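Visitor: Predicted model, plus sequence, below.
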Amino acid sequence: MATQARLTDDVIRPDLLLQELLAAATGAGAIVNFCGLVRPEDHEGRKIEALRLDHHPRLTLRSLETIAQDGAERFGLSTCLVVHRFGRIEPGATVVFVGAAALHRRAAFMGADYLMDRLKSEAMFWKKEEGAAGGQWIEPTNEDRADLLRWGN
């Protein structure tokens, strides 16, 4: 597996992905995984019925692959797995899974954190929150941009 990125419109099963990561990460001393969930409310506290992620199959996958490869190289990850959903996703569902395996825990934690900061701000998706009042396109927040700046990006 070494470094792998996937796009899917299927339900993400973190338990199965963690098993896959564990099997592939031979020789690792640490594995960190992260699951991003669709929030039930937007930033203003309004109920969200779904998050819609539109994408371009080749360009979006390429952006995920680049981010995964950059993270693996930067933090010496022996194994890196990024799985991101697209389409209409309801609150509570997993929208992204990131797994980072490394010889030492600090590299695994930092690698996973870096991957998520990059994915949140740079992955090529068009995001729309759907609610009772209609839909609203969303962009990375100032906090997302500040998180990304920590890495010198």
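Guide: Structure received. Residues are numbered from 1 along each chain as shown.
Visitor: okay, CA-based contacts and neighbour counts for the rest of this
Guide: Noted.
Visitor: Which stretches in this structure count as strands?
Guide: All strands of the chain, identified by DSSP state E, fall at 3-8, 30-37, 50-55, 79-85, 87-89, 94-102, 125-131, 134-138.
Visitor: between the second one and strand 79-85, how big is the angle?
Guide: Just to be clear, that refers to strand 30-37. Relative orientation of strand 30-37 and strand 79-85, computed by axes from the mean of the first three to the mean of the last three Cα atoms, to 10 degrees: 10 degrees.
Visitor: The last one now?
Guide: With the same axes, to 10 degrees as the basis, strand 134-138 and strand 79-85 are set at 150 degrees to each other.
Visitor: Got another one to weigh against that:
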Amino acid sequence: MIRVQQEDFNVQSLYECLVEENKTGAVVMFVGLVRQFADLPKEQCSFELEHYPGMTEQNLSSIVTEAKGRWELLNVTVVHRVGTLSVDDQIVFVGVSSAHRAEAFQACDFIMDYLKSRAAFWKKENQGSDSKWVSANIRDEESLERW
């Protein structure tokens, strides 16, 4: 399942979608949160995410397809929020289930690394009356080299 949405998500219900009775040996999940990014009260900070509908989902689908080609996975769920988010809001969920833990851990890590660098999202930090678009992070690009 791949979803790009404005509304928040429920981790428990997404977890339940990953489990297949008598097959699942491991579920690995990552939940990303909006962190405090400025030296201001958190109420004065927000994070905006924009995307290109259709292209973003295609990017995410390609990343999941690549992961399924590398590891034996049962289910994969990616949910990414867009719109204006506040500090501590959930922003992304990546969940992977497999018969074995090593495959689930590796696939979840792979998907997050590629999502950070290759999915069509644009991010803007709002700090009080100032705002700035977030540039690509060199560490995110370097993380891809291990794959």
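Guide: Yep, it's here. Keep in mind that what you see is a predicted model, and the values were worked out from it rather than measured.
Visitor: Superposing both, give me the TM-score.
Guide: The TM-score (TM-score structural alignment, normalised by the length of structure 2) is 0.90; 144 aligned residues with a Cα RMSD of 1.5 Å.
Visitor: one step back: reformat the strands of structure 1 as CSV; add mean neighbour count.
Guide: Formatted as CSV, those follow (neighbours: other Cα atoms under 10 Å):
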stretch, mean neighbour count
strand 3-8, 17
strand 30-37, 19
strand 50-55, 21
strand 79-85, 25
strand 87-89, 18
strand 94-102, 26
strand 125-131, 19
strand 134-138, 13
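Visitor: Compare those strands and give me the one nearest residue 147 of structure 1.
Guide: Nearest of the strands of structure 1 to residue 147 of structure 1, taken as Cα to Cα: strand 30-37 at 15.8 Å.
Visitor: Next, the angle from the closest one to strand 94-102.
Guide: Using the same axes, to 10 degrees: strand 30-37 of structure 1 against strand 94-102 is 170 degrees.
Visitor: rewinding a little: could you dump the strands of structure 1 into CSV and include distance to residue 15 of structure 1?
Guide: As requested, the strands of structure 1 are exported to CSV (distance: least, Cα to Cα, whole Å):
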stretch, distance to residue 15 of structure 1
strand 3-8, 16
strand 30-37, 10
strand 50-55, 22
strand 79-85, 13
strand 87-89, 19
strand 94-102, 10
strand 125-131, 25
strand 134-138, 29
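Visitor: Relative to residue 109 of structure 1, tell me which of those strands wins on proximity.
Guide: Nearest to residue 109 of structure 1, of all these, is strand 30-37, at 5.9 Å by Cα to Cα.
Visitor: Pull the distance from the closest one to the chain's centre.
Guide: Distance, stretch centre to chain centre, for strand 30-37 of structure 1: 9 Å (Cα atoms, centre = their mean, to the nearest Å).
Visitor: Grab the nearest non-local neighbour of the spatially most central residue of structure 2.
Guide: With distances taken as Cα atoms, centre = their mean, the residue of structure 2 nearest its centroid is residue 92 (3.8 Å). Sequence neighbours aside, residue 80 is the residue nearest to residue 92 of structure 2 in space, at 4.5 Å (criterion: Cα to Cα, 6 or more residues apart in numbering).
Visitor: Now check structure 1 for the residue matching that neighbour.
Guide: In structure 1, residue 80 of structure 2 lines up with residue 84, judged by TM-score structural alignment.
Visitor: corresponding residue for residue 119 of structure 1 in structure 2?
Guide: In structure 2, residue 119 of structure 1 lines up with residue 115, judged by TM-score structural alignment.
Visitor: check contacts around the residue of structure 1 most remote from its centre.
Guide: Distance from the C-alpha centroid of structure 1, by Cα atoms, centre = their mean, peaks at residue 133 (27.4 Å). Listed by Cα atoms under 8 Å, 6 or more residues apart in numbering, residue 133 of structure 1 has no contact partners.
Visitor: Quick check: the residue lying closest to the match of residue 119 of structure 1 once chain neighbours are set aside vs residue 139 of structure 2, distance?
Guide: Counting by Cα to Cα, 6+ apart, residue 115 of structure 2 lies nearest to residue 60, which is 6.9 Å off, once chain neighbours are set aside. Note on residue 60 of structure 2: its distance to residue 139 of structure 2, by Cα to Cα, to the nearest Å, is 20 Å.
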